[in-house]
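Asker: Fold the following and give me the result.
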Amino acid sequence: MRRRQFIAAVGGTTLAMAAPSAGLPRRIGSGDIGQLNARFAKVIASDHQYGGRRSIESRAAALADEAMELQRHGTASQRVRSGLYACAASFMSSAMWAAIDGRRFAAAQQHLERAAGLAAMSGDAAIQFRIWSHAGSLYRHLGRPADALAANDVARNLPIARRDPLFASLGHARHAAIHGLTGDANAVRRSVGRAQDALDRADLEVTRPFWITAHYDQAELDSLALAASLSLGRYEDAEAHAHRSLALLRPHMQRSRAITSARLARAQLGQGDLEPAVATAMEIPPDLSVHPRVAGMLDRFGASLRTVGSDSRAARIWTDYSHDKGRSTA
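Answerer: From the prediction side, this is the model:
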């Protein structure tokens, strides 16, 4: 009930924005939608390469405003108007993800509220899935697994997740990562198994929204299984998932490669392999090691290394490396 009231409230706000302005409006058509989608693809590409930057967040939010300007000042069929709402919701979902990735959680929450309202008015199940799946990730990063499971369940219960195995697989994989926080190893195993089964059944030749085909595949499934395994303290399983993910990651997924490498280092450290862990962490390019999520992982890695082997050669190497890197980025 609260969710329906929330969507109705946000929807009313956004509909007010879409009221026609004075003067002769121009006709908005599918070509305008195509141009917006092309710009959305560029936002996605920037996110995969850099991730978390305020510039990506701001650009995506500004493009959502542009889509709503077309709503206010143009005339269009109902189909095109739904498409404009979907475009605005898509941009806001990217603004939300950039804020999550950059650890700006208050901003992410604000973007979620706007994105959910726009998506509800669009009637686009795919973008609704993306937004609620991102909401699950937001609450997972905030350490609120109950809210994360509830939000991800909204995504998983959408008709598109029942109809399309690729969407179902992503929903199950993100559920596994959330279950890792609860310490429920059986739930993690079930969710990873269901994600793998659905991915194996998915026809990858089917046309789908760019955001999911550019992001979700076997490498991402293993990355989420890696996160779950680390949360459970199952370091051997985590290392196996990490190696598989790194082997399959597409070249443009540089941010994802850095995150997976940082997690691999943690998995190796958890098994007592100090020097291999340090070597893995040092392989992360300096420009990616300052990414907010990666930097946080490496800080925690360093703290754990000092706890388990403060007098070790590996700890001394990491301390020297960290100091040198700090001077080079100052």
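Asker: hey, let's count contacts and neighbours off CA atoms from now on
Answerer: OK.
Asker: got the contact list for stretch 190-202?
Answerer: Applying C-alpha atoms under 8 Å, 6 or more residues apart in numbering, the contact partners of stretch 190-202 are 164-166, 168-173, 175-176, 217-218, 221, 225.
Asker: quick one: buried residues of it?
Answerer: By neighbour count with 16 or more other C-alpha atoms under 10 Å, stretch 190-202 contains the buried residues 191-196, 198-199, 202.
Asker: again, but for stretch 134-145
Answerer: Buried residues in stretch 134-145, counted by 16+ other C-alpha under 10 Å: 134-141, 144-145.
Asker: Distance to Ile160 and secondary structure for the buried residues of stretch 190-202 - can I get that in TSV?
Answerer: Below are the buried residues of stretch 190-202 laid out as TSV (distance: C-alpha to C-alpha, whole Å; DSSP: H, G, I helix; E, B strand; the rest coil):
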residue	distance to Ile160	secondary structure
Ser191	18	helix
Val192	19	helix
Gly193	20	helix
Arg194	16	helix
Ala195	15	helix
Gln196	18	helix
Ala198	13	helix
Leu199	14	helix
Ala202	13	coil
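Asker: one step back: go through the buried residues of stretch 134-145 and say which is closest to His48.
Answerer: Looking at those and their distance to His48, the nearest is His134, at 15.1 Å (C-alpha to C-alpha).
Asker: Another for comparison:
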Amino acid sequence: MTTTRNTVLEAWMKDHGYSSNRLAEAVNTAIEQLTGRVGGHDGSSVRDWKSGRVRWPKAATRRALEIVTGLPATELGFVPRGRAQSAPAPQQEDPDMKRRTLVGGIAAAAAVAAAPGTAPRHIGMSDVDRIQGRFAEIIASDHRHGGQLGIEQRAAALADEALNLQNSGSATQRVRSRLYACAAGFRSSAMWAAIDGRRYDDAQRHMREAQALAEMSGDQAIKFRIWSHAGTMYRHLGRPGDALAANDVARGLHLTRRDPLFASLGLARQGAIHGAAQDRTSTRRAFDQAQDALDRAEREAPRPVWLTAFYDQAELNSLALSAHLALGEYPTAEAHAHQCLSALRPYMARSRAIATTRLAHAQLAQGDAEAAVASAMKVPSSAATQHARVSRMLQEFGAALRATAHGSSTVQTWTEHTAAWRTSA
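Answerer: Predicted coordinates for the structure are as follows:
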């Protein structure tokens, strides 16, 4: 049997800078996330996919590829068994044509459009659970990679899928509310990926759609997530007034009075905003209150996966690190950095890279260039070259290092190290 090269996968790899070995490593890591065991792929496996010798990888491999790329297997050029290789790939819609308007599109999704003469399909909680199961994959991919355009696009597509399900049959109000909550959750993940990747115009577009969907769902937890993300976005944009206002909306939800863990996250993010605004007194008060709420939170209470997957003592210390670094309180920032890094869960690769970079900044600001460079060199090359926030912070670190330690051996060490990053990228 003749084979046809998978030129779609080859093009994706070229566009995103993946060699065969590097893609195999990423897929193996994603398989570990899914199954608990590291995958066994190597460069030859990827070459088999590109050559067409393997047209439809096993289910776990396909799911891992979706996590890495943010695209379904069929959009990577793979062909399900029994389908002709020559079948044309579905034409990609223009994202702007596909995107719903907040009023017309969402209202239309609420209507049941059953074809005349046919019994409408009944949408149940099993349909909701099926699409909600994909949410954990988006969360896991975000914590490992963070900020990637592929994650943003995949989350947005899943939001559309949840809304399209509204059109496919009849459902109870409870099911419809859950579907709106699913769509809002996916859209808020797209928003966060755009924030993390410094694509702020896209983030604000996702925010507006997520907010409308959350209102239609009535889900307090997803409302909290969206407004809390909005506060973080405005903080990164240097708009502390808007950041405080958005975060206050999240903190004003009655959910925060019912569950101290939500209250703690809202207070910790408030502290980070106060730090960016150079308000020392409010910063300390917010973090003291955040710590008290975290200490009171019941660990086993049922909560959404997006919250339990990341918010804990390590994340509180990460936000405190950001605040005290902004305030110029470098010894305190360094202490929070060490506390954060010692408590981070193993899969929090993106958070570890950010905290390590901030630690290097805090050490350099205290005059310890050697320790700062040693810390910065621990940031993986993948994060240093592919994560927008980390890349920018490391560029700022290099500029500060050259300004304060010009001509020293530490500057030479850092220069050689970053050159190796560019070579391996």
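Asker: before we move on, the earlier item: out of the contacts of stretch 190-202 of the first structure, give me the two with the largest separation.
Answerer: Pairwise distances across these (C-alpha to C-alpha) peak at 20.7 Å, for the pair Asp164 and Ala225.
Asker: the more surrounded of these two?
Answerer: When neighbours are counted by other C-alpha atoms under 10 Å, Ala225 comes out ahead of the other of Asp164 of the first structure and Ala225, with 30 against 17.
Asker: Which position in the second structure pairs with the more buried one?
Answerer: Using TM-score structural alignment, the partner of Ala225 of the first structure in the second structure is Ala320.
Asker: again, but for Ser328 of the first structure
Answerer: The pairwise alignment with the second structure assigns Ser328 of the first structure to Ser424, based on TM-score structural alignment.
Asker: residue contacts, that match?
Answerer: For Ser424 of the second structure, the contacting residues are Ser381, by C-alpha under 8 Å, 6+ apart.
Asker: do Ala99 of the first structure as well
Answerer: By C-alpha under 8 Å, 6+ apart, the neighbours of Ala99 of the first structure are 52-54, 57, 105, 107-108.
Asker: mind redoing it with 6 Å?
Answerer: Going by C-alpha atoms under 6 Å, 6 or more residues apart in numbering, Ala99 of the first structure touches Ala108.
Asker: Residue in the second structure paired with Arg194 of the first structure?
Answerer: For Arg194 of the first structure, the residue aligned by TM-score structural alignment is Gln289.
Asker: Look up how far Phe129 of the first structure lies from the closest residue to Ala168 of the first structure other than its chain neighbours.
Answerer: Closest residue to Ala168 of the first structure apart from its sequence neighbours, by C-alpha to C-alpha, 6 or more residues apart in numbering: Ala161 at 4.6 Å. As judged by C-alpha to C-alpha, to the nearest Å, Ala161 of the first structure and Phe129 of the first structure stand 8 Å apart.
Asker: if we can go back for a sec, please report how far the match of Arg194 of the first structure lies from Arg296 of the second structure.
Answerer: For Gln289 of the second structure relative to Arg296 of the second structure (C-alpha to C-alpha), the value is 11 Å.
Asker: Kindly report the same for Trp12 of the second structure.
Answerer: 47 Å.
Asker: And the strands in the stretch 1-150 of the second structure?
Answerer: 121-122 (DSSP state E, counting those that start in this stretch).
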